[in-house]
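Student: Sequence and predicted model, in that order:
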Amino acid sequence: MSTRADTELSGSPSPGSFRASPWRQPRAVWATAFAAVVAFVGIGLVDPILPSIAQGLAASPSQVSLLFTSYFLVTAVAMLVTGFVSSRIGGKATLLVGLAIVVVFAALSGSSQSVGELIGFRAGWGLGNALFVATALAVIVGASSGGASAAIVLYEAALGVGIASGPLLGALLGGWHWRMPFFGTAALMAAGFVSILVLLTAPPRPATRTRLSDPLRALAHGGLATTSVTALFYNFAFFTVLAFTPFVLGMSPYGIGAVFFAWGVLVAVSSVVVAPRVQRRIGTVATLHLALGLLLVLQVAIALGGRVEVVVFVVLTGVPIGLNNTVFTEAAMEVSQAPRPVASAGYNFVRWMGGALAPFVATELGEKVHPSLPYLVGALCCLAGMLVLVARRGHLRRLDAVR
């Protein structure tokens, strides 16, 4: 892929140079990617054990769904300060602080005596996750060989592997006791902390310190605002599938874990293998339309299907979710002139609001109205995202112009 600088200097991308291999990377990049895998494990970790947590702590499904809401709400707000922190203490120190916070709060989550405590500890976990995840992307992009696109593919591969592994780890350890996945994640994050500490050379601090207001100022750019709002709608649909489906399946932790492991494998393959090829062939904006349209159809199919059909269609949502994860991330990095860490912070602040809202809203609708309604709302969110892309298409011309 031609870099942004190449395009600005030459006026057009150079044919045949779209992407370098994302797999030939320095050890520091692999250490950061490993820690990122473990960080993303935390997203799907609780999926297989949601019914077990509800039973163990005498909580309702909507109360348990707040484990996602508190986590992503704090993650979203904390995204606004990640650049401020990392530009002052450095990328490596920010990664280590984020990992340390996750280790502490993951362990505390495993020791919770009430659903209220668990919700609170997941909020603390979200703070550490924000510091780590936002900075990890910038560190991987900065330290990688092959340019930003190769680094983003590697980052999304880490996301896919983490999302796929989370339900599997949650099921295997959760079958023993619902507390064990939290302790297991704390141990893995401690290993990630050591790998970053030993293998990552501290990258140079940016010449200009990021202000607290910079991510919000970046969102004044029409392209970044459009990408972020569309991603908010997409994330609402995404986390409706992730957070509400365990209560619909009626399976053991092992069954739920198997369903979401298969789903996560499709997310990973779609992110790393399918997304770059589709994006090169039809362009960024068209790929977003395709992925949102496919997710819309699958959500309607889940709402109307029986138990077997629900399992099949939930697994298949991994394809459009993988496409969206990669393409939205790259779009947010490329659509404006804002520094990548600043653009990432503003974009993630908006999009994770969808992840914060969806679990509670979907579970409330499913409990109090009908189990199919959350998926229909998710489908409407996909449609809303597509309408935003159409209405604001003039702000997105840069995305396909630089390819």
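Tutor: It's in. Residues are numbered from 1 along each chain as shown.
Student: From now on I want contacts and neighbour counts done on CA atoms only, so please keep to that.
Tutor: Fine.
Student: can you pull the contacts of Phe105?
Tutor: Phe121, Arg122, Gly124, Trp125 (Cα atoms under 8 Å, 6 or more residues apart in numbering).
Student: ok, and here's another one to check against it:
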Amino acid sequence: MNGTTPTASIWKQPAQVWAVAFASVVAFMGIGLVDPILPAIADSLQASPTQTELLFTSYLLVTGIGMLFTSWISSRIGAKATLMIGLALIVAFALACALSGSVDAIIGFRAGWGLGNALFISTALATIVGSATGGSGAAIVLYEAALGLGIAIGPLLGGLLGEVSWRGPFFGVVTLMAIAFIAILTLLRGPKEKRAPVPFSAPFKALRRPALAILAITALFYNIGFFVLLAFSPFPLGFGAMGIGFTFFGWGVALAITSVWVAPWMMRRMRRTTVIMTVLPLLALDLIIAGFVAEIAPALVTCIIVGGLLLGVMNTVLTEAVMEATDLPRSVASSAYSAVRFIGGAIAPPVAALLWHAFNSTVPYLFAAASVLVATLTIFLGRKILAHIDDEPSDAVIEDAEAITVGDAG
């Protein structure tokens, strides 16, 4: 993001960096892992689509709330301990999901999974940047690669294992995360961290900053569009687990490509606010089209892939904008922004399912498009307050921006 050209040194990293990078891939896989098995869970456990969509809501809501407290926790117990606790919670609750016999139980266990995810992903990038060789630019590229790989592989693995059983993807996460836990336990070493404790109230006070508040509200409504596309689309697609998995594998690859390469290219040529106010209406248009072609599977697949391209740009631009918006520390801005954003993601899936049940498959996408247009309007009305985010960022600010990509991956 900062114009640093990756060199061969990106691949010459200490074992502890690869351990955290591997765990990051698996953590981000968890976002889309259940996507291909939503219809199968609904059928197997006699659950309604609305109940099934709560698998996303409980996960995202607790992840968002957890983000408010992770900086307070990690500043006291250190990065390694925070990572280990997060991984242990993911392993325990993913196993509980796999062994569950009711959708209500899975909804509850996904909430616990979300807490573990909040602890892990909020700490992983700082750990990679602090341990990697070749400079922060190489570390950030490595982390972005892990993020993109996880987002793309999650639905594909969910589809492959979901063809065997809806329990398969959960067992897959348990296995991979247990390996990651052991790897970090044995390989993550370094000097004792010197941390200044972050006040418990810091993320809440941060949201009083007008610029950060505007961007957080924007992200909340934008994330509604994001998760209607991700979490609701498996139902109108009508595919089996494998078909859904391949569709969202393509979505994840598209998102990763534009996040890593296209967004920085656009920001070198346009102001951030201009990029945001250009891409958000295009995303709204894509969602409107998706609504009207929802019953035509090939057309809906095309809209999903195009949506991934647009979402990747937005993820990167919004995170950099957040870090330009205030002089707050990385962890505080990340906690405040990510918490509000994840709440938007938590709202979207069950509302979409309810609208589908009450009307038809078009209306959820129109609801998503309207939310994205609200996000656009928020940026437009707040553009004077946000004028400073269009200034040329320093390398340090760009590095900080990458730290909250965790809030933009899902």
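Tutor: Sure thing, it's come through. Remember, predicted model here, so these are calculated numbers, not experimental data.
Student: And the TM-score between them?
Tutor: Put the two chains on top of each other and the TM-score (TM-score structural alignment, normalised by the length of structure 1) is 0.91; 388 aligned residues with a Cα RMSD of 1.9 Å.
Student: and in structure 2, which of the contacts of Phe105 of structure 1 remain?
Tutor: For the contacts of Phe105 of structure 1, the aligned pairs still in contact in structure 2 (both residues aligned by TM-score structural alignment, their matches' Cα atoms under 8 Å) are Phe121, Arg122, Gly124, Trp125.
Student: Please say which position in structure 2 Pro339 of structure 1 maps to.
Tutor: Mapped onto structure 2 by TM-score structural alignment, Pro339 of structure 1 lines up with Pro329.
Student: and what of Leu212 of structure 1?
Tutor: Aligning on TM-score structural alignment places Leu212 of structure 1 opposite Phe200 in structure 2.
Student: My read is that that match contacts Trp72, right?
Tutor: Yes - with contact defined as Cα atoms under 8 Å, Phe200 of structure 2 counts as touching Trp72 (5.7 Å).
Student: So if I had to pick from the two, which one is more boxed in?
Tutor: Trp72 (21 against 15; other Cα atoms under 10 Å).
Student: What residues in structure 1 pair up with the helix or strand harbouring that one?
Tutor: Assigned by DSSP states H and E, Trp72 of structure 2 falls within helix 49-77. Here helix 49-77 of structure 2 aligns to structure 1 at residues 61-89, judged by TM-score structural alignment.
Student: can you tell me the mean distance of that stretch from structure 2 after alignment?
Tutor: Stretch 61-89 of structure 1: mean distance to aligned residues in structure 2 after superposition is 0.5 Å, counting by mean Cα distance after the TM-score superposition for structure 1.
Student: top of the kept ones among the contacts of Phe105 of structure 1 by neighbour count?
Tutor: Ranking the kept ones among the contacts of Phe105 of structure 1 using other Cα under 10 Å puts Trp125 first, with 29 neighbours.
Student: buried ones in the match of helix 49-77 of structure 2?
Tutor: Neighbour counts over stretch 61-89 of structure 1 (16 or more other Cα atoms under 10 Å) mark 61-87 as buried.
Student: what's the answer for stretch 361-370 of structure 1, then?
Tutor: So, applying 16+ other Cα under 10 Å, buried residues of stretch 361-370 of structure 1: Val361, Ala362, Thr363, Glu364, Leu365, Gly366, Glu367.
Student: what about whichever residue in structure 2 pairs up with the last one, distance to Pro236 of structure 2?
Tutor: Matched to structure 2 by TM-score structural alignment, Glu367 of structure 1 sits across from His357. Computed as Cα to Cα, to the nearest Å, the His357 of structure 2 to Pro236 of structure 2 distance reads 12 Å.
Student: quick revisit: name the helix or strand for the match of Glu367 of structure 1, please.
Tutor: helix 330-358.
Student: Whatever helix or strand comes next after that helix vs structure 1, average offset?
Tutor: Under the assignment DSSP H and E, the closest C-terminal helix or strand after helix 330-358 of structure 2 is helix 362-381. Following the fit onto structure 1, the mean deviation recorded for helix 362-381 of structure 2 is 0.9 Å by mean Cα distance after the TM-score superposition for structure 1.
Student: ok, now stretch 144-155 of structure 2?
Tutor: Once superposed with structure 1, the aligned residues differ from stretch 144-155 of structure 2 by a mean of 1.7 Å; criterion: mean Cα distance after the TM-score superposition for structure 1.
Student: Mind listing residues that contact that stretch?
Tutor: 21-22, 24-36, 244-246, 248-253, 255-257, 260, 409.
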